[in-house]
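Engineer: No sequence on hand, only this structure:
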């Protein structure tokens, strides 16, 4: 009977092979995306699933993991900042958690194929969007949508990433009619949900990223000369747009912010930015220490909480990634972050221009969105953050493909291939 059962199982068409690393990655994504459901267990679940992935990556992909050691300089520096932090216990705890988050991201990117990662992330985001929508439809709230999250901005961020995935899957992959229809409905709903969230910052940020999709879509039909002309046109159009925006920036921002019920004068944010600049001037090189400012008992932080009518210890930031992080980790730390930001985006754009596959386009679009948001929000480089997790994954994924492409070009660059040209 035992052998008969074995033969039946082996021959059965209903047996589906399971990629356990992919399942672990999906569970890790869910632990972060559905944090408001798992609550205090969210971090524990994420670290548990991630630990198995790290061990698996160390056993089979250790050399590849070591290849990206520069990405570990940032969390290492944050840990070192414990030495001069005014709140060393706070700094050490958050730094170690950041390091674990980023190492898990590296393990996911190294261990799994790009498309497999996208599937896991897609399913996790789909769960979050569906549950959040059901919450909004059953609650009957007349205010802006925020779903299962504490703020509308977090909900808008989840929806925006899901929107980018839908566009990349619809326009840069061959699909059956039914699947294309599904992705089209997904895009339409995400746009509706973004509007209902009334997140002005996210809506403003998503517009140029969506435009980037059309550039990549149109680019793959062009030859080298036409592609060069398109790049020159985009460059000149960007300069013209930037000049126009700089001349009428106040009118543009006032109109958009008033539509979403925001303060059109930006008084609150400019006060925060000025205060951050003053703090940076006091300790510009190394900063105050990672996560050593927004601490209960810190007089400066307490003053800002009081000025904005927020309870002590509530989540708050300087609404600018560069200023906020320079306050904590100084010019040294922000230099590392800028490197990760812009080297990743440059590689993503170059790769998307020559290989406009749906996953390359998505990783590039996500990095572009994150960087655009960085000027008005703080969404990356802190522990258990979806944006930090996905950005590291995107960086390694596009870097690996960029590296493979360069290696292939070197192999094909032979005297015979030169003669054939």
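Structural biologist: Thanks, I have it. Keep in mind that this is a model prediction, so the values were computed, not measured.
Engineer: For the rest of this, base every contact and every neighbour count on C-alpha atoms.
Structural biologist: Will do.
Engineer: Which helix runs longest in this structure?
Structural biologist: helix 321-354 (DSSP state H).
Engineer: next structured bit after that one?
Structural biologist: Next along the chain after helix 321-354, taking DSSP states H and E as the criterion, comes helix 358-373.
Engineer: List the buried residues of the following helix or strand past that next one.
Structural biologist: Using DSSP H and E, the helix or strand that follows helix 358-373 towards the C-terminus is helix 386-412. Of all the residues in helix 386-412, those buried under the rule 16 or more other CA atoms under 10 Å are 386-402.
Engineer: Put this next to the first one:
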């Protein structure tokens, strides 16, 4: 049997396979700690073999994505000064291969296919969490929170917020036919319910903010380029002014109080201080990628003990930039910050200075969500998590895609050997 290559790697024709690959990836990101290495192998299996289907198309112009390549190289080189070289070497290889999978996904999967696959994967993941129905006790704020099959309320809150986000953008920009409403309703209801019961303040605060931004960017479709620029400048200035006023009038404490938090973000400001102190020990290069939270290291053991982390794993400084400073120093923090800002500005500026496109709106919303969460979570620095996959997928979507020869993809009646994969 011959399978046309287009069904695997052509973004306009591989909706079925692409959606399946994204759904498998989300399941692996969510529950690999439960189901083991088989899920990670499945994640690799849906992406890496696509290189063999047409390596010229996928790898062409890969060097133009120089910034992630530079960061991945630096992560690998940190093994030479790492406090735990074995851990750094293993995790660095995982992170680099994770970036490679995101690159392949960006080359072969459209934003619409990504959204469909994400909705399927998120729905299945949340259903499983609803079935497990586990709760965890937070010793810092004295509350019980729904975590499902996850290890923390913030993880399930993030997945639920993405479920709501992808439901909204699919209905607003990508749906085809009225049946889409019926298919989306169960996903958005389940996502909304689990978001509320998880009590994740970060997710509940960031979700409406991102949806409001998407609505604002959508209005730009009706405006000329000049008016878009004016509105953007006014909106950016207003946001900065409102933030300054809120901080000076104490409105931030009021908002946090609505979510049961105080101005210390339930211990996070203490963690930030500890992280900053740790970063001063090796400010330029850091202690090595993934080389701080290692069992047997005194400072990591102390913080695990102070925050009642009995498993002595799966912890971080709850701030992407502080965590990166500790592990990779100023050099690594600068590179990762540039990747985040370059991706965010790339998609937002496309809406302000160029032709309006729904894909840019969707990816802008994803990047704003990740940017907001980067100040209180660490979701782009580690392998096999949804945040880093979405970050690099969005970045590689900015890279100029290689041209596709019309003779290979447009001719319906040509399925010769070069265009097919034997199965």
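Structural biologist: That came through fine. These numbers were taken from a predicted model, which means no experiment stands behind them.
Engineer: follow-up on the earlier one: what about the longest helix of structure 1, distance to the chain center?
Structural biologist: Helix 321-354 of structure 1 has its C-alpha centroid displaced from the chain centroid by 12 Å (CA atoms, centre = their mean, to the nearest Å).
Engineer: Stretch 243-262 of structure 1 too?
Structural biologist: With CA atoms, centre = their mean, you get 26 Å for stretch 243-262 of structure 1.
Engineer: quick one: terminal-to-terminal distance for that stretch?
Structural biologist: Distance between the two ends of stretch 243-262 of structure 1: 25 Å, counting by CA to CA, to the nearest Å.
Engineer: contacts for that stretch?
Structural biologist: Applying CA atoms under 8 Å, 6 or more residues apart in numbering, the external contacts of stretch 243-262 of structure 1 come out as 198-200, 263-265.
Engineer: what does stretch 367-380 of structure 1 give?
Structural biologist: Residues from elsewhere that reach stretch 367-380 of structure 1, judged by CA under 8 Å, 6+ apart: 201-202, 205-206, 209, 317-322, 324, 341, 344-345, 348, 385, 387-388, 391, 394.
Engineer: If we use 6 Å, what do you get?
Structural biologist: The contact list for stretch 367-380 of structure 1 (CA atoms under 6 Å, 6 or more residues apart in numbering) reads 205, 319-321, 345, 387-388.
Engineer: Please apply the same query to stretch 321-332 of structure 1.
Structural biologist: The contact list for stretch 321-332 of structure 1, computed with CA under 6 Å, 6+ apart, reads 280, 284-290, 318, 334, 374, 378.
Engineer: Mind doing that once more with 8 Å?
Structural biologist: Against stretch 321-332 of structure 1 from outside (CA under 8 Å, 6+ apart): 78, 81, 273, 276-277, 279-280, 283-293, 317-318, 333-334, 374-380.
Engineer: Chain neighbours aside, what residue packs nearest to residue 13 of structure 2?
Structural biologist: Distances taken as CA to CA, 6 or more residues apart in numbering place residue 7 nearest to residue 13 of structure 2, at 5.5 Å, with adjacent residues excluded.
Engineer: hang on, I meant residue 37 of structure 1
Structural biologist: In space, residue 37 of structure 1 is closest to residue 148, 7.7 Å off (CA to CA, 6+ apart).
Engineer: Provide a list of residues in contact with that neighbour.
Structural biologist: Neighbour list for residue 148 of structure 1: 36-37, 131-132, 135, 155 [criterion: CA under 8 Å, 6+ apart].
Engineer: of those residues, buried ones?
Structural biologist: Among these, those buried by neighbour count (16+ other CA under 10 Å) are 36, 132, 135, 155.
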